[in-house]
Every structure is written in structure tokens, then in C-alpha cells.
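S.K.: predicted coordinates and the sequence they were generated for:
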Amino acid sequence: MTMSPAAHSLPALSSSHRPLADHSANWRMLLLAAAALVVGSGGAFGAWVLIKAIAIATNLFWFGRLDGSPAAIVDNALGVWLVVVPAIGSLIVGLMARFGSDKIRGHGIPEAIEAILYGESRLSLKVALLKPLSSAISIGSGGPFGAEGPIIMTGGAIGSLFAQSFQLSAAERKTLLVAGAAAGMTAIFGSPMAAILLAIEVLLFEWKPRSFVPVVIAVLVSFLWRPVLIESGPMFPVHHAMELNAELLGIALVMGALAGLQAAVLSNGLYRVEDIFARLPLHWMWWPALGGIAVGIGGLCDAHVLGAGYESIRALLDGSLVIRVAVALLVVKALVWLIALGSGTSGGVLAPLLLMGGALGFLLGQMLPGGGALWALAGMAGILSGAMRAPLTAALFAVELTGDFAMLPLTMAASASAYGVSVLVMRRSILTEKIARRGRHVLQEYTVDPLDFLQAEQVMTPAPHTLPATMTAAEACAFFGEEGRHRSYPVVDDEGRLLGMVSRLDALRWQVGGAPAGATMAEMLSDVSVPSGNPKDAISRIADMMVDTGCGRIPIVDPASRRVIGILTRHDLLKTRHAHRSAENLRSGRHPKPANLSHG
């Protein structure tokens, strides 16, 4: 902090003040945008490979043919033997997880979040190869999952691997990982805006040009590839020829609240099932096979619960689904999905949630104005918002799937209502609960850090006590022994210009080891660099300086004259954050106890 032995080895320690700006972008953003062109293409091709792999697996498992064309599991003629097929596929997935990589287990998005927050956004080539293959086997053999979770993990791995090959920073790797994930989702569903919002609400944990621009570039590139590789237009084109009014929007709010409760029940049920599997006296490699047997039994009840179920989503949205099938999707699909996903097999959550929320809305819609198809749409938006805590993504995703953007106010009402219910009744989302169970906390709220918008001159202690450069080492020792209230003090010349910092530790070292007779502070500090801040610096820069140098008290100097005009301490930083939180939580008519404003 001062003249301790480490102080002599410090580099130039001025704040290197830069003008404050609204954003922190620099020219490397353009480098990431260029890289996003490649990552976006990789995400699109990864989605195409995944779709083809699912089709091939479906044909092999259910029809015994090698064919990459789409096939409907409900057309199989296996009879009661269909119980065996999901179990075989799940057993293969368990073996791949055991002897390949256990990161392919689960639905992919929590693993991507964990890699972003705790793994420096590093995903391996093994995961990039095994995740889509295992998911294709799981879904193709009847697993009640969708392709979105696997493609988010696969697209993210493509972006991460590309970033790792160029030795980019962890923040830049995160940007390209999320860009690849959003590109993959865009290619699967044709929903570029929802993919961008998913990146912002769920994956990025920031709102910065550095990440936003490359993600948009990757999504747009993937969107342009989609007609060439997969298909063009909305995935489930539907148009509701009706005008929204207060009655429909009010019903949408109620529908959203019910979907939010449905999401809470499903999320709680999923982790209860995981706990049951964890208590089994079997290695986790065998759990997916047990889950596969449950899936097969559900398929005997109604084959519509098997596989991704995109045709059932289409039937829900155009109103053609049979009531009996809708009931099976609401009840049986939920049960087999909970058991299969809780067993640790590989699959996604988005398509199953669409089916279950859509089935709820479809059935209730039989008694409501607008019909089942309209309320299936609202139910889908609501359950996605409630389960994933991504209300903007959910509202826009529902209308992008159908192309019916006139229904956006309705899906937004359902989404907001479900979100409100979800955050009140569930501590964590279905995505973050898994991470929390590993002992890691995720906060999904964005706020402005007071350390970033307050400046040093607003927080510092003005006109601090300083020591004159003419003071001798002996006088400094006496001062710290009798009067010194703080651990260190700025040393200034006759004009008040900063020369350095002297600490209680320095005085003790001089007293024990001896100092040159009559040596003044100016002579003792002649070869010592000292950290200092600018009054216009954001206090986050001062905090970084404290960490980098170990100095707990940073003098603030006038940039023109180098005169000391204030001092900023660790206590000031903590006090600032405390005051911000107290003001945020302040209720009308209630005032927090004032903080101790003394400076240490």
C-alpha cells in the first residue's frame, strides 16, 4: 500500500483515467462480430446435423430402416414391444455418459449456464460431438424431449471451441458460446428474436454491446442458412383472425397464472424424481434405462407422448388435436417427461413444456371465447415464462413459432402473469435449480452496480489529513505512535502535490530497522510509485486499483496540479453499496438506520 517491500516493485499506478461513457465497447467487438459469422454458420449446420440424426435414429428404432426423412413414431406397428425401444435408447445414452462424458446428461441449458458462470465458457470437443448424438438417440428412441436443449449445448460448444482456438478471453469466449447457442436455436425453430432474447435473459448475464452485437450477427447468419438447410417460414404457421380486447387479455392473465403454477409443479416434480433416482442402489449409468421403461409404458397409453411431439404442437395450435390426446399430453407426457429427464438421460425441456402448457390452454379453451387453439398459444407462452424465468423470450417465441405477431399482446399478458406467479412460488427456475444443487448460486436479476455509475469525487473524503514532505522518519514514527488514526496517509510537498503514501507498517519498519538520520519523507519516497485516482473516475476503477495494488486507501488528485483533493477507502466502497441496497429496499415511511460514516 505504501513503502512496504512490495511497494517498490509496483508499476506505474496512476488511474490512467479514460473519459466515462455509457458503454464499455471497444474495437474488439468488431473482431467478435466477424467471428460470429463463422459461429452462426456452425450453429446452423449443427442444427441440421441434429435434425438429421434424430430422423435417422427414429427410423432405425421404430421402423428398422436407414433413412434421414422425418418419421412419426405414432405410425409404428410394434404393439406392446414399443415399451422396449425407449429403454434400449436410454441405456445407450447411459453408456455414452458413463464412458464418454457425463456432461451430456440432462437438458443442456443448465450445463451451458454453469460453463459460462463457473467454467470460463470452456466446452470440450467431446461434448460437442456426444451431446447431439446422445440426444438424437434419446429422442429418436421415443424420449419425450425436444431438440432445443441439445442444440443450445452443441451450438455453444461450437462457439466455445472456436474461441478457444484463438485464445480469446473468458468474456469473449462467453460471447461466442452464447452466439453459437442462439444460432442453433434459430435454425431449429426459425425464431431469431426469441433466440436473441433467450441469450440476454438466460445465458449472457450481461447487457453489453460486446456480447449483443455478435449474438445478433450469429443469429442472422443462422436465419439466412435455415431456408437452405431446414425450411423457411414459421415452424407452426397459424393465424388467429380475431381482434384482441380487454376480455381476452384478462383471460390471458389468468391463463398465464395457471401456467405459472403448472411450471412450478413440474419443476418441483422434476427434482423430486431426481432425488428418488439418487437414492437407488444402482450406478447412475443404469438410471436412464429405468426412465426409458417408464417412457415405454407411457407410450402404450398414447404414442403421442413419445418423441419431440412437434406434430402434436402443430395440432394444438391449429385446433385439430383430439381431446383425448390433449389429456394424454397434459398428464401422461408430464409423467414420462419428469421420469425420463429425472433419470439423467439427454434431452431438452422447451418442446415438452410447449406441449404441456399448450395442452392446458387447449383444454381450458374449449370453454373460453376464442377456442382451444388461441389458448394453447397463451398456455405455451405462460409455461415457458414460468419455468425458464424468461418472459420476453416466451412471449415472442410463441408468436414467432406461428408467425401470428398480432397475438403478441396476448402472449405477453400470459407470459408476464406466469412470470409473476413463478417468482413468488419458486425460489429458482427449472434451469437454475440444478446448478444450485451443486452449491452454486445464480442471481437472474440485472441492476446497475453503484460502483460503476458513481464517481470518486461523489464518494471520497475531501481534504484528507496529509503529512508534509519535510517530516522526518523519526517524526513519522512518533506521529503514528501518538496521533495516527488511519493506517496510511498521503505525503505532499509544499504545494499539496502527491509524493507518495506512508503507512503505519513503514513507520514500524523504520523504528525497528532504523532509518537514515534526518531523512525526510521526500527522500524516503523518491523511488516509490503510488496509486492515485482521478475525481472523475468511476469508483469501480478505484476498487480495481485497490485489488491490483493491495492499497486500501487511494488518494484522489487533481489531474492538472497533482494536488491531493480527497481520499477513497475500502470502507467508502462498502458504504456506497450498502446505501444503494438500503435505498432499494426502503419502504414508504420507513427509514434505515444510518450507516457509520467514519473512514478507516
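M.R.: Here it is on my side, so go on.
S.K.: every contact and neighbour count from this point should use C-alpha atoms.
M.R.: Fine.
S.K.: looks to me like residue 489 is in a strand.
M.R.: Yes: using DSSP: H, G, I helix; E, B strand; the rest coil, the assignment for residue 489 is a strand.
S.K.: ok, it touching residue 502?
M.R.: Yes: with contacts counted by Cα atoms under 8 Å, residue 489 reaches residue 502, the gap being 5.6 Å.
S.K.: try it against this one:
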Amino acid sequence: MLGIDKLNLSSLAKQLMGKKKLYWISFIIGVVSGIAALILKNLIHFIGERLVGYFVISSGNYWFLAFPLIGILITVLIIRYLVKDDLSHGVSKILAAISLNKGKIKPHNSFSSMITSSFTIGFGGSVGAEAPVVLTGASIGSNLARFFKLDQAEIMLMIGCGATGAIAGIFKAPIAGVVFTLEVLMLDLTMASLVPLLISGITSAVIAYYFMGDAVLFKFSVIHTFEAVQIPYYILAGVFAGFLSLYFTRVAMSVEKKMKSIKKQSVRLIYGGIALGVLIFLFPPLWGEGYSSINKVFNDMGHNLLDNSLFYDFGDNPWFFASFLMALLLVKVVAMAITTASGGIGGIFAPTLFVGAVGGYFLAYTLNLVFGLHLPLDNFALAGMGAMMAGVMHAPLLGIFLTAELTGGYELLFPLIIAALAAYITIMRFEPHSIYTKRLAEDGKLVTHNKDRAVLHFMEVGELIETDLKIIDPEATLGDLVKSISKSKRDLFPVVDHNGMLKGMVKMNDIRNLIFKQELYDKIHVKDLMYMPEYYISPKDSMHVVAEKFETSGRFNLAVIDQGKYIGFISRAKVFSIYRNTVRTFSYD
């Protein structure tokens, strides 16, 4: 009894030491990802201020035509000659690494996306810095986990810690960072794994507060309190954001596809850079992340969106201003897609927030203009921002909590929830996948959002192959087969020729009535008893294919054949056993 108690205490001590190690690593990830977010935001601000800080607000500025092209050119040159790897679509790359590469993210992603995106966005590229810094954080988590030789489940958890730290650092929003990891990356995490996520998130946020002060990213003051009579309009705002999210997703992918059809990178860069410059020249709010425009919308300065544009003098015309807002909603996603497809590096986070805030503002402004209502423009801009995130990213909780944390608008949590849910329900009717997961889902490579597929993905066909079956030659007699049966613990016998080619198989049940008839031992040959299996597996098949073949065939054993050569067998029992062990491994507690 004492020995059992000692064993239990030893096991408990090992678990505690293991968790303590994870806590320290998650803390380190929080520190590093927080510093990365800090550096990126300051780089973007420094470059942008040096370029446009002197522009005259009352007229168009022709430098808008050139700066985006220059920024993308610098980015492309860095990628081509220094990084030499694809850096586009940061969050999608994380999902791909989880789905296809067991969470292994290349070490250069710990800094390369951060450097290149600072030039893209600093020179006016109409994208956000969040996806690059999330990829940076995830890469930091992945590489630190492998450096400390953590197991597969812990590597996934550390990737989540990196992503959480990145979001928390760039937005000073630790809760939103955790929600992002759980809702967007969809890692199969348990309640116990929330502790490392929270450690990374709060550590990164504290670093951001320490170096950047306690000012929130968006200055929002609740001037107009929520009124129940406005609920139908918030539902309408959510539905509008849902359809706007559908437009955002479809147009982004369509524009990128058309741009990528231009095979020559230099031509794509020139066309895209010029087109982006023209759009920003006509609509200056498209410049960069667009957070300054969101602040104007939140602080009753919506008409200042016409600053630096050719249309500055038309700001007093309400119908023209409404048309200008509508145009912004339609072209922002085009500018975003052109930026990334031309070679720029950035994400959809900031464009989504921009379209949401301007969309909510536009809807309330138009309803007030047409029907003489008095809807609070700032509140609807806030609700639109949360609703747009819920729609584009299929993440209603992220839309609610990130918007509330960013703006300090917790007093408007109720309309935020209404609008976010309405947007999510609306887009799910038309688009089952978020903009992050759509590409992987179309290629059948998305596993993070399907737990069964995720477990199968981390199983290897090679570790399931059994080779202890007795092999017999097709020319052997029944007597030879009986001798093999006497030495075997299995009831299945592969028939293999001298070249190693599988010719068929013999099942014990099929010959049970013959094995005691000694007079037939020399008269019947194995080739007369064998049959070729209808279903078999290639060693190159994925575990998803193996599982499907077991399900459709109803067999308990399947032969593994490589170009006709016999390799071994896989049994349903062993697949189930390894499946359960894999589930247990990834159920971190």
C-alpha cells in the first residue's frame, strides 16, 4: 500500500513539474510576443508618420499614387532575396501548419512577417498588422516548444500561447487573445490549458501597457446609452454586416485569384501597386490599417474621412457623404486583396474592423437621413465593428470581446451581442467557412475545425502496419498451409510470390473444413484457395482514407500494398487503439 502511495506521489510530482515548465515557457512566449507586437506597431507608426505627416488635408496628395507601390516593392525584394519563402496570409499559414505539418512553423516566421509587413503597411498598404504578428507569436511558440522538446499536444498549446500573446500585445486585450485562439484557431484545448494561454496573454498585455501607456487603441466614450427601442435596428445592423461579410470574403478571394492569374511577379507588382495607389489617392481612408479613420467615426468626426481627398469640399453634402461611405465599404476589400496579391504582407483584421465601423456608421447615418431617425452613429459604428468580425471570421465571441476590450465599450455589450449574433447567423446561411479556413477547406486540408480529422491527421499509416502474419507461396500445398497455421497466432495468410508481389490471401474460416482432410494436403494448392482482396491500402494513403476504407468495406483487416508489393496488414483493432491513445494525448489536462 505504501508502495502505491509513493508511486502516486511520484506521478503527481512529475505532473506538477511538467505544468510548472509549461507555465514558464508560456510566460517567455508572452514576453517575446509582446515585444514583437510593440516593435511592429512602432515601426508602422514611425514609417507612416515620416511619409504622410506633412500632407495638406484640404486637397489630394499625389504621393498616395507612389508610396504603396514602393512599400510593396521593398517587401517583395526582402522576401525574394532574404527570406526566400511564402509569407502571405499569416493566420491561414498557422492553420496550414497545424493541419499539414504538425504545428511546425519555420524559425524565420518569428521575425520575417513582422519586418516585411512594417514596410507594406507603413507605405500605405491597405492591410492590418495583426495577422503578421499572430504568425510571429505562433512561430515563437512552436519553435520554443520544439527547443524544449515538448510533446505534440504541448506544441499545439504553445502555438496557441504565441497567438494569444500577439493579439493581447497588439490590442492590449488578453481576453480577446484567448478567445481568438479558441474560436479562430480552434485548437482542441481543455480548461487546464487556459492557464498557459492566460499567462501569455496577460504578460504580453502588461508589456504593451508598460511601454505604450494605458490609452486604448480606439478612443470611444459612451455618450448615448443603449435603449431597448433600438434593438430592431441593431438586428438590422447585424444582418447588414452579415451580407457585408459575405461580400468581403467572396470579393477578397476573387480579386486575389484574378491577380494571381498574372504569373509574372514583376507585372503583378506593377499593376497591383498602381491600382492600389489610385484607390488610395481617390479614397485616402484606405491608407494603411485605417485605425485613425475608425477613431474619427467614433468621435463624431466622420466627415473628416474626406481629409486629403479630392472630395474635401463636398463634405457638407449629406447625400454625397453617404455615397462616399458606401464607396469606402465596397473598395476597402479590393484594396486589401490587391495589397496582398501584389506581394505585400498583412492581414484582414484591421480591414475587417474598418469595414465594420464604417458600415455601422453608414447604416445609421443613412437611416437617419432617409427616415429622420436619431440613431447614435458612434454606437452603431461600434456594433458594426463587432458584427463584421463575427461575420468575416465566423467568431462572434471574438467580435464581442475584442471590440469591448479595444474601446472600453462594455456598457454597450448588449447591442454588441445582438449585432454579432445576427451577423454570424446571416453569413452561416451562405458561407460555412471563414475567410481564414476557406482555402484549406476547399483543398480538403482543414483539420483544426474537425476533431475526428485532426486526430486522424496525427496518426501515421507506418506505425499501424503489422508484419507478423505468416506469408505463404501461391505454389505451396494445403499441407504447407496447415504447417503455417500451426505456427501462426493469426487467422489471415498473405499469399506472396518470390518477387514479393501480393497474389491474394487465405482466411482461416474459408479453409476450416479442409485442414483435417490429410488426403487433400498434396492435391490442393494455395493458389486454388486464395482470393485477391477488393480493398487495400497504399502506404502513401492518409489516415482519413484508411478510416474511410474500413468504414465502406466493413473489413477487420486491410492489406498494405505498394505498387503491387506486399508490405503488411492494418487491423481495425489497432487503428482504434492508436486513435484512442492519440485522443488521450491531445486531451491536455
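M.R.: Received the coordinates, thanks. These numbers come from a predicted model, not from an experiment.
S.K.: re earlier: out of residue 489 and residue 502 of structure 1, which sits in the more crowded spot?
M.R.: Just comparing residue 489 of structure 1 and residue 502: by other Cα atoms under 10 Å the higher neighbour count belongs to residue 502, 25 against 22.
S.K.: helix/strand/coil for the more buried one?
M.R.: Of the three states, residue 502 of structure 1 takes strand under three-state DSSP.
S.K.: give me the aligned partner of residue 502 of structure 2 over in structure 1.
M.R.: With TM-score structural alignment as the criterion, residue 502 of structure 2 has no equivalent in structure 1.
S.K.: what's the burial count for residue 502 of structure 2?
M.R.: Using other Cα under 10 Å, residue 502 of structure 2 has 26 neighbouring residues.
S.K.: mind listing the strands for the stretch 401-550 of structure 2?
M.R.: Per DSSP state E, counting those that start in this stretch, the stretch 401-550 of structure 2 carries strands over the ranges 492-496, 502-507, 536-537.
S.K.: to residue 356 of structure 2, which of those lies closest?
M.R.: For the strands of the stretch 401-550 of structure 2, proximity to residue 356 of structure 2 was assessed by Cα to Cα; strand 536-537 is nearest, at 49.4 Å.
S.K.: Provide the aligned range in structure 1 for the closest one.
M.R.: Using TM-score structural alignment, strand 536-537 of structure 2 pairs with nothing in structure 1.
S.K.: how about stretch 423-436 of structure 2?
M.R.: Under TM-score structural alignment, the match for stretch 423-436 of structure 2 is residues 418-431.
S.K.: in the matching stretch, what's buried?
M.R.: 418, 419, 420, 421, 422, 423, 426, 428, 429, 430, 431 (16 or more other Cα atoms under 10 Å).
S.K.: which one of the residues you listed is nearest to residue 376 of structure 1?
M.R.: Nearest to residue 376 of structure 1 among those, counting by Cα to Cα, is residue 418 at 14.3 Å.
S.K.: which element is residue 161 of structure 1 on?
M.R.: For residue 161 of structure 1, the host element (DSSP states H and E) is helix 148-165.
S.K.: about what we covered before: using TSV, lay out the strands of the stretch 401-550 of structure 2 together with distance to residue 232 of structure 2.
M.R.: Formatted as TSV, the strands of the stretch 401-550 of structure 2 follow (distance: least, Cα to Cα, whole Å):
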stretch	distance to residue 232 of structure 2
strand 492-496	68
strand 502-507	69
strand 536-537	57
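S.K.: and of the ones you listed, who's closest to residue 285 of structure 2?
M.R.: Of all the strands of the stretch 401-550 of structure 2, strand 536-537 comes closest under Cα to Cα, at 56.3 Å.
S.K.: the helix ranked longest in structure 2 - contacts with which helices or strands?
M.R.: When structure 2 is parsed with DSSP state H, its longest helix is helix 2-52. Helices and strands touching helix 2-52 of structure 2, by 3 or more Cα pairs under 8 Å, 6 or more residues apart in numbering; DSSP states H and E, are helix 112-122, helix 130-147, helix 152-171, helix 194-212.
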